[in-house]
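Participant: Sequence plus the predicted model coming up.
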Amino acid sequence: MSNAKRALQTEDLTKIEVFSDPQLSPDGNFYSYVSTKANDKDDYNSQLFVQSLNGDTPVQWTFGDVKNSNLRYSPDGKKAVFQSTRSGLPQLWLLPTEGGEARQLTTFKNGASNPTWSKDGKFIFFHASLDKDDDIQNQKEASKEERQKEQEDKKKQPLIVNRLKYKSDSSGFHDNKRVQLISLNLESNTFTQLTNNDADHGFQDVSPDGKQVLFAANLNENADYELSNDLFLLDLQSKEYKKLTDGNGGYHSASFSPSGDKVVSFGDEYEYAGATLTEIYVFDLASGERTCLSKSWDMQLGDLMIGDTRMGQSETGPVWSKDESSLFFIATDYGATGLYKVSLNKELTTLYKEDNHVFGFSYDQDKEAFVLGISSATNPCDFYYLKNDGTLTKLTKSNDAFLNEVAIAEPETLSVKAEDGKEIQGWLLKPYGFTEGKKYPFVLEIHGGPHAMYGQTFFFEMQLLAAKGYVVLYTNPRGSHGYGQEFVDACRSDYGGGDYKDLMTAVDYVLENYSFIDEDRLGVTGGSYGGFMTNWIVGHTNRFKAAVTQRSISNWLSFYGVSDIGFFFNKWEHGLNLLDDPAKLWEISPLRYAENVETPLLILHGELDFRCPVEQGEQLFITLKHLRKEVEFVRFPGANHELSRSGKPAMRQERLNHICRWFEEYL
């Protein structure tokens, strides 16, 4: 590694530009995208850009300290609808693509989101959160002052809870509002509420003839106790529903074929609970027959790559070809994601896969070409044009100035054989200014999930630790996606068993094969499930001299009742609920082994984390402190489970500074 470039610093987090949501124009001559970057108000701005496919410099379409996203072109390409917070809440705006000012389309009290055009360009369909008796023709967005007053008034009232699913990490405490589907007639400027069930509805697609809408929801009487998500066809004239699925699984990312005769969807039937591989299903609307195209692949569909510099949503498929003979999608496989094609006769073709992270795509049906969003271990993101002959052309230079200034470590890919013969993939980063013959401290990073994947994507936290002088190891132990159904299922009912051994085997491997690692200065850190594993590790071995546990789990008994997913997660991952076998849940809780902890432990936790609530960190801290162990607890106000990925920029930097401080002190 050349030292001509400077070392990465925590403050560099705010300099990175993050791309998402590429959208090709109907004529295929240019595309739009979303660029997100931290601003000077401790928040993020998201702006819309458009670029010609001849490689010209991208042109910025939106400005200001606001979030703009979800741009969708009209079928004729003359207009585009997008989502913006410029009025306060996310609302829909209409923009002439040849120039001119954007016009506000919605003023819904709780905002409007996720717009989609009808194929004739006369209607826009979208989501809106509504109370049961809301009049959609007379919606008025509350002012900032009115919203603040409403929030203050809420704080003065007790929260009445009568649902099992009464909170979520992304939304906080739920109210009685439900996400409904709305259509806007652009000619008459009138709104029509398409759904009114006591359920959240996820718009999927509108049929080519404009007569049906496809949506996902759970409309069962016992929906509060279920995790299924069915697909429904809504006839726009009769308002009658037709259920396409059988209530035994979860379905999403569905769309009509170009003829309207078929529907494709991602989904699974929870055969392995939360570790079940996603499949591609095609529904024949005339016969009602459902066909699974992917049953024999043993590959996870969609993008399951973990990173800390991805913001915004992007298409991962499945997307129809123009002649509806094939489908395109992203899949997660062996530390990377790629773009794939499958024909309706189940023939699978890899269109693009390298050692990197394809995080989104847009498909040109006429030219059979793609715009790909790609991140790598040494580049946060850029867009590329993939022609049907396989030619790949780089379109953007998003972070070139940053990358030309800062040294970024290139990972070395490892393959380690576990005790039972399983192959464990991992990556090793050398420290900034690496010198042969010198010994360096070491940090093991453990991902969350556990059913997710580390891999060939840009990870700021890893790079920062390498810049601070640490050798960094990150691996995919059993339970991770990317290595088939058996592998991802292998940690269920065995937390702290084979997964723990995989991690320790990987550490043993690098100590034996890389002489520049100082075996007396080993550190470990991880978040969520990775936080659980960090807690487990320090309770079962003293080989690490410092540990940082982030948004962790320490006690499965209390987790069952306090997490937004605890009531089903324990059953899914451990095979039992709280009352089934409390002794077993206590046996696999890191808190039980607190007396064994000799490793100095830093506990980082967001105070509004509803996924792994802060009481999990509190229990661990109080127990260790009471035992006079070396422990410190850092609480992040206003932060939820997504602190490291999409939290406030200042809080994200503070978190990184605490991690570096702790390892510097003890390693």
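Facilitator: That came through fine.

Participant: Could you use CA atoms for every contact and neighbour count after this?
Facilitator: OK.

Participant: The closest residue to Leu184 other than its chain neighbours: how many residues sit nearby?
Facilitator: Sequence neighbours aside, Phe191 is the residue nearest to Leu184 in space, at 4.6 Å (criterion: Cα to Cα, 6 or more residues apart in numbering). Using other Cα atoms under 10 Å, Phe191 has 19 neighbouring residues.

Participant: Repeat that for the one 10 residues further on.
Facilitator: Other residues lying near His201 total 24 when counted by other Cα under 10 Å.

Participant: For it, which residues are in contact?
Facilitator: By Cα atoms under 8 Å, 6 or more residues apart in numbering, His201 lies in contact with Arg178, Val179, Gln180, Leu181, Thr195, Phe215, Ala216, Ala217.

Participant: Determine the number of other residues adjacent to the first one.
Facilitator: Counted with other Cα under 10 Å, the neighbours of Arg178 add up to 20.

Participant: likewise the last one?
Facilitator: Applying the criterion other Cα under 10 Å, we find 20 residues in the vicinity of Ala217.

Participant: picking that back up, pretty sure the residue nearest to Leu184 is in contact with Ile182, am I right?
Facilitator: Yes. Counting by Cα atoms under 8 Å, Phe191 does reach Ile182; the two are 6.7 Å apart.

Participant: Tell me the spacing between the closest residue to Gln456 other than its chain neighbours and Pro58.
Facilitator: In space, Gln456 comes closest to Asn356 once its chain neighbours are excluded; the distance is 4.6 Å by Cα to Cα, 6+ apart. Separation of Asn356 from Pro58 (Cα to Cα, to the nearest Å): 23 Å.

Participant: Excluding chain neighbours, what is closest to Phe19?
Facilitator: Ser35 (4.7 Å).

Participant: Could you count how many residues lie near that neighbour?
Facilitator: Number of residues near Ser35 (other Cα under 10 Å) recorded here: 22.

Participant: hang on, isn't it packed against Val50?
Facilitator: No. Here Ser35 does not reach Val50: they are 10.5 Å apart, not a contact under Cα under 8 Å.

Participant: quick one on the thing from earlier: put together JSON lines for the contacts of His201, with secondary structure and distance to Ile160 on each row.
Facilitator: JSON lines is the format used below for the contacts of His201 (DSSP: H, G, I helix; E, B strand; the rest coil; distance: Cα to Cα, whole Å):
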{"residue": "Arg178", "secondary structure": "strand", "distance to Ile160": "17"}
{"residue": "Val179", "secondary structure": "strand", "distance to Ile160": "20"}
{"residue": "Gln180", "secondary structure": "strand", "distance to Ile160": "23"}
{"residue": "Leu181", "secondary structure": "strand", "distance to Ile160": "27"}
{"residue": "Thr195", "secondary structure": "coil", "distance to Ile160": "26"}
{"residue": "Phe215", "secondary structure": "strand", "distance to Ile160": "30"}
{"residue": "Ala216", "secondary structure": "strand", "distance to Ile160": "28"}
{"residue": "Ala217", "secondary structure": "strand", "distance to Ile160": "24"}
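
Participant: Thr643: neighbouring residues, count only.
Facilitator: For residue 643 the amino acid is Leu, not Thr. Neighbour number of Leu643 under other Cα under 10 Å is 22.

Participant: take the one below as the second:
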Amino acid sequence: MEPRQLTGLFGQLSGFPAPVGAHVTEEQLEGVRIYRLAAEWGQSDLVRGSRLRFSQQWTLIADSNNHQTIRTVLPPGTCAPLSAELLSSRSPVQHLRAVLKDISGHHLLEVWDHHGLTKCFNLTALNNHGRVYEDAQFGCLSWSPCENKLLYIAEKSKISSGEGQDGESGGRKDRSVYWEDWGEALTNKSVPVICVVDLQNDTVGVLQGVPADVSPGQALWAPDSQSVFFIGWYHEPFRLGLKFCSNRRSALFRLDLDGSCERLSGENLSVSCPRLSPDGSTLVYLQGAVFGPHSQCLSLQQLDLSSRRTSTLLDVVCRPQPGQFAGIYEALPSCCWSADSQKVIFSSARRNWKDLFLVDRRSKKVSSLSDNLSDPLQVYGSWKLLTVQRDLMVVSCSSPNTPPTLRVGFLPAAGAAVTWRTLQEPIMTFDFQWSILDVSPPPEEDNNHYSGLDFGAFLVKPSRPLGESRTPLVVFIHGGPHSQSPAEWNFTTAGLVKLGLAVLMVNYRGSTGFGQDSILSLIGQIGNQDVKDVQRAVLTALQTHACLDPKRLAVIGGSHGGFLSCHLIGQYPDFYRACAVRNPVINAATLLGTSDIVDWRYTSAGFPFSYDQIPSAEALAAMLHKSPISHAAQIKAPVLLMLGGRDRRVSPHQGLELYKALKSRGSPVRLLWFPEDGHSLSRVDTQEDCFLNTVLWLNQHL
């Protein structure tokens, strides 16, 4: 294909809308029960070079005497763009809608009812605080139970904290003072504060009483509307990157409006995602260890608000049984409770899938709610819960050959299956074949401390090879390393398969969804165990799929996936013919002083971390030995490097280090530099450029 055709293909594949949120209201009419579903979608637009959001309304009609059976689904309304919206929230009783917008650099907080706009606050002009946080880590927009107050998180005003402006006392000497931030993708987040809007008095204030050594976020109202719960991340002695890191020391707090604050969770733990039950009696939240793996299996805790007793609802799963629940690895949706306050519903990784689960508080039994066995022609590899309200679950489902689709289903009676209803079929599906591979390492590659672990992968390939007897294979490796490649829609994978390539995505030991033992097994083994796992998965795929061409293999990946890609072409120099990597870790020793997650640099190499750590010769030597740069002299495959100039997680100088090493040896290498992008290379124009250049690079060298 020509570049213009590839751009058109990218626009098609990346432009499929995906459901990102939903809200459900209920109404009882004569003989029927009406459910109204407002779904929010996200979509990439190449013309604007940005991502759009829009809403769509659905009306579901159920029988009054059997309201858990959907009788009729009315055609949806026309999609409506959600321009300039940063956050939105609906009140549960009066169905008021609060919206935070960015209009010409001003943050406006609007409140809408059935008649129109009822309140509007120019938060920027009021100057009580800095910019409002809209990110998933800290941000929130929460209605009080009385529906007269709103809660949100914003940056503390530097003026109010004594820093001043030019001309004020201390202004000139303090204007260049360094302010720590919370790292990659949170670079403008430093000192968050909890803010309250009183809709009766039309006032906006900042709550006092938050401990000075914590940064608050994920706030929600207590049932009495006179206090709030929040998560506080400890930021002393200094801040570590929070994005993708569930191992940061934090606690659950309760703060009264009069300023008295109380810690509700234990010491030296990592907690997140507080969710209040509909009856206001119980708060659940996720809990994990501090430091160690940056992402790990978490326990689900429940706090009885009357007795103040905390108990474990779901514990960490060390080694899941085949086909069983494998633990919680992901954030809880904002609404995750059943109407009777007895069940919690959530999505989580399970081996090569992303599945949907329910835990009953009375029995503590976990059940899978997905229906992948009911329709063999449509198996979804990914189930993501958007919300559950009034016992109606709204989920987004996808597979490697099926873009995201919107489905709904009521919580079932005990032992029964969910009757799922698809509301919005994807615009199109693709004639790709995909299959799961379960891989067991041979005895010589077993981990002595965590023996007997296996791992997985899945293969996506064209149904009909494009005029060739054998299909080239691209090995696509996820980053993290403690994350997952679920069998879900991925436009890069779809594009490569559409162009006639097969793609193998490997969940090596250390990936989420295989239990905590698998995650811990990788500590101190990076550059060895994970490299051998990927190579073993590739050999397994070649042995079990004769249609794959063993002489035309390429490897791609980002971050730790780039680390593994560069290791593979260095350790197996005659095996792979091309490599394309995004923001790869090349030299862990030189990365130590530039990464926002310095703790992980020690942990991954097998060393304990403390804030006062000073690099030792032993630690630096181990990091260097485990890095791809130690194999750079053996690399033969042409390498495409794609680097973000604003990457705080993996400095772009990592890629530059490999670039110079390869250039000095006359090895084929090309470097793309994106000065305005960060670690994820997530800007729409950047993604387009990376896809185009990766495809052309693979075509040239395969």
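Facilitator: Cool, got the structure. These numbers come from a predicted model, not from an experiment.

Participant: hang on, the earlier thing: need the counterpart of the residue nearest to Gln456 of the first structure in the second structure.
Facilitator: Alignment note (TM-score structural alignment): Asn356 of the first structure maps to Gly381 of the second structure.

Participant: Please tell me I have it right and its match contacts Pro486.
Facilitator: Yes. The criterion here is Cα under 8 Å, and Gly381 of the second structure meets it with Pro486 at 6.8 Å.

Participant: Residue in the second structure paired with the residue nearest to Phe19 of the first structure?
Facilitator: Taking TM-score structural alignment, Ser35 of the first structure has Trp41 as its aligned residue in the second structure.

Participant: How far off centre is the helix or strand where that match lies?
Facilitator: According to DSSP states H and E, Trp41 of the second structure maps onto strand 32-45. Between the centre of strand 32-45 of the second structure and the centre of its chain there are 21 Å (Cα atoms, centre = their mean, to the nearest Å).

Participant: try stretch 409-422 of the first structure
Facilitator: That offset, for stretch 409-422 of the first structure, works out to 25 Å (Cα atoms, centre = their mean).

Participant: ditto for stretch 181-192 of the first structure
Facilitator: On Cα atoms, centre = their mean, the centre of stretch 181-192 of the first structure falls 32 Å from that of its chain.

Participant: show me where the first structure has helices.
Facilitator: Assigned by DSSP state H, the first structure shows helices spanning 144-155, 400-405, 460-467, 485-489, 498-513, 529-540, 556-562, 566-574, 582-587, 614-626, 643-646, 649-666.

Participant: I'd like these laid out as a markdown table, including distance to Gly260 of the first structure.
Facilitator: Output for the helices of the first structure, formatted as a markdown table (distance: least, Cα to Cα, whole Å):
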| stretch | distance to Gly260 of the first structure |
| --- | --- |
| helix 144-155 | 42 |
| helix 400-405 | 43 |
| helix 460-467 | 44 |
| helix 485-489 | 33 |
| helix 498-513 | 46 |
| helix 529-540 | 42 |
| helix 556-562 | 44 |
| helix 566-574 | 37 |
| helix 582-587 | 49 |
| helix 614-626 | 48 |
| helix 643-646 | 38 |
| helix 649-666 | 45 |
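
Participant: The counterpart of Leu109 of the second structure in the first structure and Met651 of the first structure: what is the separation?
Facilitator: Alignment note: Leu109 of the second structure maps to Leu92 in the first structure; criterion TM-score structural alignment. Remark: distance between Leu92 of the first structure and Met651 of the first structure (Cα to Cα) = 30 Å.

Participant: More neighbours: which of the two?
Facilitator: The neighbour count for Leu92 of the first structure versus Met651, taken as other Cα under 10 Å, is higher for Leu92 (28 against 19).

Participant: Next up, the contacts around that one.
Facilitator: Counted by Cα under 8 Å, 6+ apart, Leu92 of the first structure has contacts Val81, Phe82, Gln83, Ser84, Gln104, Leu105, Thr106, Ala112, Ser113, Pro115.

Participant: what's the closest non-adjacent residue to it?
Facilitator: Using Cα to Cα, 6+ apart, the closest residue to Leu92 of the first structure is Gln83 (4.7 Å).

Participant: What's the match for the one you found in the second structure?
Facilitator: Aligned counterpart of Gln83 of the first structure in the second structure: Leu100 (TM-score structural alignment).

Participant: Also Ser207 of the first structure?
Facilitator: Per TM-score structural alignment, Ser207 of the first structure is aligned with Ala222.

Participant: repeat for Thr316 of the first structure
Facilitator: Match for Thr316 of the first structure (TM-score structural alignment): Pro333.

Participant: what about its match, neighbour count?
Facilitator: 18.

Participant: What separation is there between it and Lys119 of the second structure?
Facilitator: For Pro333 of the second structure relative to Lys119 of the second structure (Cα to Cα), the value is 28 Å.

Participant: quick one on the thing from earlier: contacting residues around the strand holding Trp41 of the second structure?
Facilitator: 11, 14-28, 50-65, 67, 684.

Participant: Go through that strand and flag the buried ones.
Facilitator: 32-35, 37-45 (16 or more other Cα atoms under 10 Å).

Participant: Kindly reformat those as JSON lines containing distance to Pro400 of the second structure.
Facilitator: Output for the buried residues of strand 32-45 of the second structure, formatted as JSON lines (distance: Cα to Cα, whole Å):
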{"residue": "Val32", "distance to Pro400 of the second structure": "38"}
{"residue": "Arg33", "distance to Pro400 of the second structure": "36"}
{"residue": "Ile34", "distance to Pro400 of the second structure": "34"}
{"residue": "Tyr35", "distance to Pro400 of the second structure": "31"}
{"residue": "Leu37", "distance to Pro400 of the second structure": "27"}
{"residue": "Ala38", "distance to Pro400 of the second structure": "26"}
{"residue": "Ala39", "distance to Pro400 of the second structure": "23"}
{"residue": "Glu40", "distance to Pro400 of the second structure": "22"}
{"residue": "Trp41", "distance to Pro400 of the second structure": "19"}
{"residue": "Gly42", "distance to Pro400 of the second structure": "19"}
{"residue": "Gln43", "distance to Pro400 of the second structure": "18"}
{"residue": "Ser44", "distance to Pro400 of the second structure": "18"}
{"residue": "Asp45", "distance to Pro400 of the second structure": "21"}
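
Participant: Closest to Ile477 of the second structure out of these?
Facilitator: Within those, the smallest distance to Ile477 of the second structure is 23.6 Å, found for Ser44 (Cα to Cα).

Participant: Would you check how far apart the closest one and Phe10 of the second structure are?
Facilitator: For Ser44 of the second structure, the distance to Phe10 of the second structure equals 10 Å [Cα to Cα].

Participant: same check, this time on Leu640 of the second structure
Facilitator: Noted for Leu640 of the second structure: a distance of 19 Å to Phe10 of the second structure, by Cα to Cα.
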